[in-house]
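can you look at this prediction? I've put the sequence above it.
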Amino acid sequence: MTRMLASVTGPQEAEIALAGGADIIDVQNPAEGAQDHAAVIRATAQAIGGRRPVSALAGDLAMPADGLRAAVRAVATAGADMVRLRIVPGEGLANRLDRLAKAASGARLIGVFPAEAAPGLSLLPALRRAGFAGAMLDTRDKASGHLLDHLGLPRLLGFVEDCHANGLEAGLAGSLEPPDVPRLLVLSPDLLGFRGALCGAGDRMGPLDLARVQAIRGLIPPDLPAGGDVDYRLLAARGYAPAATLPDGPVDRVFVEDLVLPVFIGAYARERDAPQAVRFSVSAWVARGGRAAEDMRDVFSYDLITDGIRLLTGSGHVGLVETLAERIAAMVLAHPRVARVMVRVQKLDTGLGTVGVEIERSRAAARTLSPPLVQPLAEAAGFGHTRS
């Protein structure tokens, strides 16, 4: 289950975030001093009254040790259930983790890595040993672009997997917008964090807007309930479907054409030494929903195709274009609304002109396909999940 973190400036915005369905209320007000920040945290926590967990930033891990522990203690005692600490590149950071968990007074510690710099993921085991509950990626300079401008899907998937391997929750944030949500959901992060997308006109300095909070909430599927009605549009990005069969009716063709990526591919030994330019074209015939498309819940995004290709090609050397084409087809067909798929894979650097393969597969045929790595990668991308 992926939870929604909404950053607010105080009690008034916290009520809007709660009304919109946010799972975690994050208090941030960087324009004020530390004492004022603690007061805002306290007021917000009192207003929430335990209805949702409260998160807040305490400072940088590079702060002097005594000051860092005091900052963590102040934020925790003000009422934060989750205390975030920015992790900036530098030497000896692991030594600063000592005694932070005790200073947190029972609050859960979250390390925040800057997306602009190469995340120091070697610190993840040290975070866990120090009692941290999770780690996040976030953009520190909001003018520098959003998360996906700095880190591609394979890197983000690696971050989530490394966090989970170390027993840490994984969070993703950084000027996220509505179209980013289905793309990131497939990585199965434990939380997604938002500010600007929740504000009027998308301006993070403006006030929270209830309709925008609700729109983001609607894109993040809740955990499946034991009974009752489910809006499966919310779950489509994660591969859930109300039935194994596709509904009768019209289909739309969602396509990606002429996507060129560097790929380690080929049967010759020399083809393992360097990547080759490979061009991909994919068409997916997708069952149309029961109403006109109004938002991201109603569509099968072409980003899911391009992101999936990047995840598959980033998993290691592939011997044959036919193998890669089958893996892409199986991944796309694992989405419950896709009835048929065409995949064309072309190698551009052979010196023999453009060579490759084009295949067409249907959902019925996909049930018989089990090429190596397809299911693990499809599951890593969030497709084909089942729940009992």
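Cool, got the structure. This one's a predicted model, so the numbers in the text were calculated from it and none came from an experiment. Numbering: from 1, shown residues only.

from here on, contacts and neighbour counts on C-alpha atoms
Fine.

what helix or strand is the most centrally placed residue in the chain located in?
For the chain, the residue sitting closest to the mean C-alpha position, by CA atoms, centre = their mean, is residue 184 at 2.9 Å. Following DSSP states H and E, one finds residue 184 within helix 180-185.

ok, the residue nearest to the centre of the chain - contacts?
For residue 184, the contact set (CA atoms under 8 Å, 6 or more residues apart in numbering) comprises residue 153.

hmm, back to that, how about residues contacting the helix or strand just after the helix holding residue 184?
On the C-terminal side of helix 180-185, the closest following helix or strand by DSSP H and E is strand 191-194. Residues outside strand 191-194 that contact it (CA under 8 Å, 6+ apart) are 2-7, 170-176.

stretch 146-163 now?
Contact with stretch 146-163 is made by 115-116, 121, 124, 134-135, 138-139, 169-171, 173-176, 184, 187-189, 307, 310-311, 314, 380, as judged by CA under 8 Å, 6+ apart.

second one coming, line it up with the first:
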Amino acid sequence: MQVLVSVNSVAEAQLVLSAGVPLIDLKDTSHGALAALTLDLSTAIVDTVHQYRQQSAATGIVISATVGDHCEAVDELMHMITSRLQIGVEVIKLPETIWADPGYQPLIATLLGQGLKLIAVLNPASLLADELPARVQWLAQQHYWGVMVDTTQKAKALVDIVPFAALADFVQAAKSVQLFVGLAGGLSLAHIELLAGLQPDYLGFRSGLCEGEQRAQALLPERVRELISRVSEIC
């Protein structure tokens, strides 16, 4: 099991890289759930990751980015995605408000057909719906690279919103169709052992690594290091 950490600055990227975090997620953590960082800041962070790769010969580091909680038009979504691919982002995360909208699906299908790695982000409520297995299978048929669940409101942790059995069913459904599956949403260090038992491909963190567990605050180095230490012991 790997860990994903959302970063919003070059300094945070340097911190998580030095700690050994393999999945680096670019996100504006000041508002929204999947708000996009500016292109200039995203470029600076991607360049930092590339430099680290060259200097350390590190392999297995993946850069992902969000493109916003909503989009006004197909052209806007196309720009948000392609502009980030051009600077070196490797995986794009799409919220359910976008990937499940029929208006965006022709564009998304084209991008998937070109081999773009997309992660479909589900809302917690979707994990409780009867049609979840069918939706996960549809994502696999469309050639999505991965699927994850993340909370939109960070006041409560994912484990306090979705029953453990539903999380287990989600992970199993995704793995049965070879989707790279992740769990995220207000997770803290205390949740690692519990969720690792479900064997997701990764757990996503932000607020639980920040001062006061407030995602808009900076990452705390000691918590990032403890995260990697705990995961290494378990996995």
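Now that the structure is in, tell me what you want to look at. Bear in mind the structure is a predicted one, so any value in this text is a computation, not a measurement.

still on that earlier bit, which residue in structure 2 aligns with the residue nearest to the centre of structure 1?
Matched by TM-score structural alignment, residue 184 of structure 1 corresponds to residue 195 in structure 2.

determine the longest helix present in structure 2.
Counting residues, the longest helix found in structure 2 (DSSP state H) is helix 39-56.

mind giving me the packing neighbours of that one?
Under the contact definition 3 or more CA pairs under 8 Å, 6 or more residues apart in numbering; DSSP states H and E, helix 39-56 of structure 2 sits against helix 10-19, helix 74-86.

number of residues surrounding residue 120 of structure 1?
Look at residue 120 of structure 1: counted by other CA atoms under 10 Å, it has 13 neighbours.

got the buried residues for stretch 40-54 of structure 1?
For stretch 40-54 of structure 1, a neighbour-count test (16 or more other CA atoms under 10 Å) marks 40-45, 48, 52-54 as buried.

actually stretch 20-32 of structure 2, not the one I typed
Quick answer for stretch 20-32 of structure 2 (16+ other CA under 10 Å): 20-29.

sorry, back to before: distance from the chain centre to the helix holding residue 184 of structure 1, please.
5 Å (CA atoms, centre = their mean, to the nearest Å).

how close does it sit to structure 2?
Helix 180-185 of structure 1 differs from its equivalent in structure 2 by a mean of 0.5 Å after superposition (mean CA distance after the TM-score superposition for structure 1).

so where do the strands sit in structure 2?
2-7, 23-26, 62-66, 91-94, 117-122, 146-149, 180-184, 202-205 (DSSP state E).

save those as a markdown table, and put in distance to residue 229 of structure 2 too.
A markdown table is the format used below for those (distance: least, CA to CA, whole Å):
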| stretch | distance to residue 229 of structure 2 |
| --- | --- |
| strand 2-7 | 11 |
| strand 23-26 | 15 |
| strand 62-66 | 20 |
| strand 91-94 | 25 |
| strand 117-122 | 26 |
| strand 146-149 | 23 |
| strand 180-184 | 19 |
| strand 202-205 | 14 |
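
out of the ones you listed, which gets nearest to residue 231 of structure 2?
strand 2-7 (7.7 Å; CA to CA).

for that closest one, name the packing helices and strands.
Packed next to strand 2-7 of structure 2, using 3+ CA pairs under 8 Å, 6+ apart, are strand 23-26, strand 202-205.

redo these as a markdown table? Include distance to residue 82 of structure 2.
As requested, the helices and strands packed on strand 2-7 of structure 2 are exported to a markdown table (distance: least, CA to CA, whole Å):
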| stretch | distance to residue 82 of structure 2 |
| --- | --- |
| strand 23-26 | 15 |
| strand 202-205 | 24 |
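
between the ones you listed, which one is closest to residue 78 of structure 2.
Taking these one by one with CA to CA, strand 23-26 is closest: 17.7 Å.

average offset of that closest one relative to structure 1?
Looks like 0.7 Å for strand 23-26 of structure 2 (mean CA distance after the TM-score superposition for structure 1).

other SSEs contacting that strand?
Packing partners of strand 23-26 of structure 2 (3+ CA pairs under 8 Å, 6+ apart): strand 2-7, strand 62-66.

mean deviation, the first one versus structure 1?
Think strand 2-7 of structure 2. Mean for strand 2-7 of structure 2 is 0.6 Å (mean CA distance after the TM-score superposition for structure 1).

that strand vs helix 10-19, what angle?
If you take axes from the mean of the first three to the mean of the last three CA atoms, to 10 degrees, strand 2-7 of structure 2 sits at 160 degrees to helix 10-19.

how far does strand 2-7 of structure 2 sit from the chain's center?
Distance, centroid of strand 2-7 of structure 2 to centroid of chain: 7 Å (CA atoms, centre = their mean).

of all the residues in it, which ones are buried?
Buried residues in strand 2-7 of structure 2 (16+ other CA under 10 Å): 2-7.

now render these as a markdown table, adding distance to residue 52 of structure 2.
As requested, the buried residues of strand 2-7 of structure 2 are exported to a markdown table (distance: CA to CA, whole Å):
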| residue | distance to residue 52 of structure 2 |
| --- | --- |
| 2 | 19 |
| 3 | 18 |
| 4 | 17 |
| 5 | 16 |
| 6 | 17 |
| 7 | 15 |
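
now for those residues: which two are most distant?
Taking CA to CA as the measure, the buried residues of strand 2-7 of structure 2 have their most distant pair in 2 and 7, spaced 16.1 Å apart.

residues touching the aligned partner of residue 144 of structure 2 in structure 1, list them.
In structure 1, the residue matched to residue 144 of structure 2 (TM-score structural alignment) is residue 132. With contact taken as CA under 8 Å, 6+ apart, residue 132 of structure 1 is in contact with 101, 108-111, 168.
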